[in-house]
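Peer 1: I'll drop the sequence and a predicted model, then ask my questions.
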Amino acid sequence: MASHRLKRSMKVALAASAIAMMAGTVAIPAGAQPSDPVEEYQELGAEAANAEEDLADAEMALDTNEAELAKAKSSVAQARQLEDQARRDQERLRGEVDHLTGAAYRGARFNQLTTALSSKSADDFLDQATLLESLAADNRQVLNDFNDAAERAKGAREQAQESELRAQQATDAAAKLVSDVQGRKTDLDGRIEQVRQALNDLNDSDRERLQGPVDTGSYLGPPGAANAALQAALSKRGSDYEWGSKGPTTFDCSGLTQWAYKQAGISIPPSSRTQWTAGKPVSKDQLQPGDLVFYDDGSGDPSQIHHVGMYVGGGKMVDAPTEGQLVDVRSIKGDGHYIGARRIVG
């Protein structure tokens, strides 16, 4: 559900991941001013990518909370049934308790003295005394059962109310987060449109440098699923970037890596931040083809990850960088934005 909502909400947004890596394919003129359209595009694009990742996180959190709410409602229904049953038991036992109370008040219960006076023999006395003790025990059990039923009813009611309240609070919080992030995204869209217009004004030479020639080299990974995923990703070189797209003809950055591993029979999460939680960490000097490489805003904070690519070897990766560029092989350098890597298999 989150992926569908996310894709719809992203259609109007400008893709801008892999911001740092664009430096390897975009030639920035010497002495360029900060207002240079490409630099402005990179800055705003990085903010947009972070905002989109925030939105994806929020929508996934909302889905999780909706599932928890559904589970909580089921628990509430069960708790209400237990409460109803306990109340029925309580009402049934109330009649017995009232009867016992009335009988005791009227003196219907015999004590040991009346038993002795009415007994014809010692054996008869013992038999009647035993019966009275049994009746007293039964009476105590009725009272205990009545109290237990009352406690069960109270506990079930409180549990149902608490579960429903917690689930609703969590869902409300997630919905508010989605609303907040969408507001940020709306603010960014206007600025991104200005940058898009500036990019449209670039001359043909700048456009060619932006897109660059597609790498057609061969790259091999270790035998198995990692290499299968790598070859799947490489087979999409030259494909267009589309924000929120998961393939098979257009991709965003995490869409490409997710699709590639799916072709190898392995499921990984949908966004670059959630893919950061997949597999196991691997140091930069131990990278192998098929590993996923991640980029943030330069802070080193995983919550600021906004781009992912797949390592191909030789200090390069295959990725879907941003709108205006194609799926291709590029350097993993990242200019300070590289945060780490994850090995999905092996």
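Peer 2: Structure received.

Peer 1: switch to C-alpha atoms for all contacts and neighbour counts from now on
Peer 2: Fine.

Peer 1: Measure how buried P269 is and give me the count.
Peer 2: P269 has 15 neighbouring residues, counting by other Cα atoms under 10 Å.

Peer 1: now the helices for this protein?
Peer 2: For the chain, the helices identified by DSSP state H occupy 2-10, 37-105, 112-118, 122-200, 204-211, 225-234, 253-263, 272-275, in order along the chain.

Peer 1: can you redo those as CSV with distance to I344?
Peer 2: Written out in CSV, the entries for the helices of the chain read as follows (distance: least, Cα to Cα, whole Å):
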stretch, distance to I344
helix 2-10, 22
helix 37-105, 21
helix 112-118, 81
helix 122-200, 29
helix 204-211, 29
helix 225-234, 8
helix 253-263, 9
helix 272-275, 9
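
Peer 1: try it against this one:
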Amino acid sequence: MVSHRRSTQPGRGRGVRVTVLSAAAATAAATLTGAPASADPKDTREGAKAAVDRLYGEAEQATERYNEAGERVDRLRGEADRAQDATARGQERVNLMRNELGAMAGAQYRSGAIDPALALLLSSDPDTYLERAAVLDRVGARQAMTLDRLRQAQRKVAQTRAEATRALAGLERDRAALTRHKRTVEAKLRQARQLLNSLPPEERADFDRASRSGRDGAPDLSGVAPGSPRAMAAVAAVHQALGKPYVWGANGPSGFDCSGLMQWAYAQAGVTLPRTSQAQRYAGRMVSLSQAQPGDLVAYRADASHIGMYVGNGQVIHAPYPGAPVRYDPVGMMPVSSVTRI
């Protein structure tokens, strides 16, 4: 963590204000980090900044779980809709076959069907009788086939109805998980904001510049070329997102979280990526960091809870955390867990 120097501007009133704010930061940091409130102010402030960074990391992990649950909700909603449509179509077929069988039974009743042997004895025209008997046989066979199809259709309706019921139950479970993850994210971000707000203004500004090695301005990317046409299109798109705000759970175009930015950028290149950073790391071929090319996805931390896009000359573009817009940062800003070529 980069150390931050105190301002040396004179003025007793300002010194008192900084002392009070630093004391507030010490108290907040002690609450979150377990450090005693009487600890060295510099150590306490550094502990507060480390706690903010940790909270942002935990919020990011919860955001990815939120995104994953949201993806499952969308998938289950589609499955439930398809199963319900199939159930309705199957029930319609069942009703048509029932009507057909009812018409057959009514026709037989109206014809006064009698024992075929007795009908043959009474018939004055055996040839006509035999023709009619053949027709009756065909009707009977058709009736049997209709009954068989009806039984199969009823089984299919029962199966699709059960599938719809399971999908809807899963949908409700994942909606509940979505709500839990949302509350977790909001709680972590609220804690981080409270802790940041307890720091003096100049230290808050220093934290934003120093956290994750953020830098001002664009790095020199002259002469850097992506490895494929789709990577080139994704890199062009991700550059368009520079300066857009971090919005947790968002995948553009006006705001992004880390994996939402990667998904959006590659969508502009006609490539569909999964929603979460953990799934995105397996969406292509893994390469070593030394082989990274523009357009490659760089996942961070052992659990791949953060992700950015390599754009060349040791730089990535990513959506860092709330309050920090989409920006350039050194590829080594955090421990790299994998590099994936799409």
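Peer 2: Here it is on my side, so go on. Given the structure is predicted, the values throughout are model-derived calculations rather than measurements.

Peer 1: Quick one: closest of the helices of structure 1 to Y219 of structure 1.
Peer 2: Of all the helices of structure 1, the one in closest proximity to Y219 of structure 1, counting by Cα to Cα, is helix 225-234 (7.9 Å).

Peer 1: what packs against that closest one?
Peer 2: Using 3 or more Cα pairs under 8 Å, 6 or more residues apart in numbering; DSSP states H and E as the contact criterion, the elements in contact with helix 225-234 of structure 1 are helix 253-263, strand 307-313.

Peer 1: just to revisit the earlier point, take the helices of structure 1 and lay them out in CSV including distance to L326 of structure 1 and mean neighbour count.
Peer 2: Formatted as CSV, the entries for the helices of structure 1 read as follows, by distance: least, Cα to Cα, whole Å; neighbours: other Cα atoms under 10 Å:
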stretch, distance to L326 of structure 1, mean neighbour count
helix 2-10, 18, 16
helix 37-105, 16, 19
helix 112-118, 99, 13
helix 122-200, 16, 16
helix 204-211, 7, 15
helix 225-234, 12, 24
helix 253-263, 11, 26
helix 272-275, 18, 23
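
Peer 1: looking at those helices, which is closest to Q325 of structure 1?
Peer 2: Each of the helices of structure 1 was scored for nearness to Q325 of structure 1 using Cα to Cα, and the closest is helix 204-211 (4.9 Å).

Peer 1: which one in structure 2 is aligned with D84 of structure 1?
Peer 2: Mapped onto structure 2 by TM-score structural alignment, D84 of structure 1 lines up with N95.

Peer 1: what about its match, distance to K244 of structure 2?
Peer 2: Going from N95 of structure 2 to K244 of structure 2 by Cα to Cα, to the nearest Å gives 56 Å.

Peer 1: these two touch, right, G45 of structure 1 and R191?
Peer 2: No - between G45 of structure 1 and R191 no contact is recorded; they are 9.5 Å apart, counting by Cα atoms under 8 Å.

Peer 1: how much space between the counterpart of Q141 of structure 1 in structure 2 and S123 of structure 2?
Peer 2: Using TM-score structural alignment to pair residues, one finds that Q141 of structure 1 aligns to R138 in structure 2. Between R138 of structure 2 and S123 of structure 2 the distance is 20 Å, computed by Cα to Cα.

Peer 1: looking at structure 2, which residue lies furthest from center?
Peer 2: In structure 2, the residue that sits farthest from the middle, by Cα atoms, centre = their mean, is S124; the gap is 78.9 Å.

Peer 1: For that residue, which residues are in contact?
Peer 2: When contacts are counted by Cα atoms under 8 Å, 6 or more residues apart in numbering, S124 of structure 2 touches no other residue.

Peer 1: next one: R109 of structure 1
Peer 2: R109 of structure 1 makes contacts with A103, as judged by Cα under 8 Å, 6+ apart.

Peer 1: Aligned against structure 2, show me the partner of it.
Peer 2: In structure 2, the residue paired with R109 of structure 1 is A119, using TM-score structural alignment.

Peer 1: Is there a neighbour count for P229 of structure 2? I'd like the number.
Peer 2: Residues within reach of P229 of structure 2, counting by other Cα under 10 Å, total 11.

Peer 1: Surely L242 of structure 2 is in contact with P320?
Peer 2: No - under the criterion of Cα under 8 Å, L242 of structure 2 is not in contact with P320, lying 11.4 Å apart.

Peer 1: Good, we can wrap up now.
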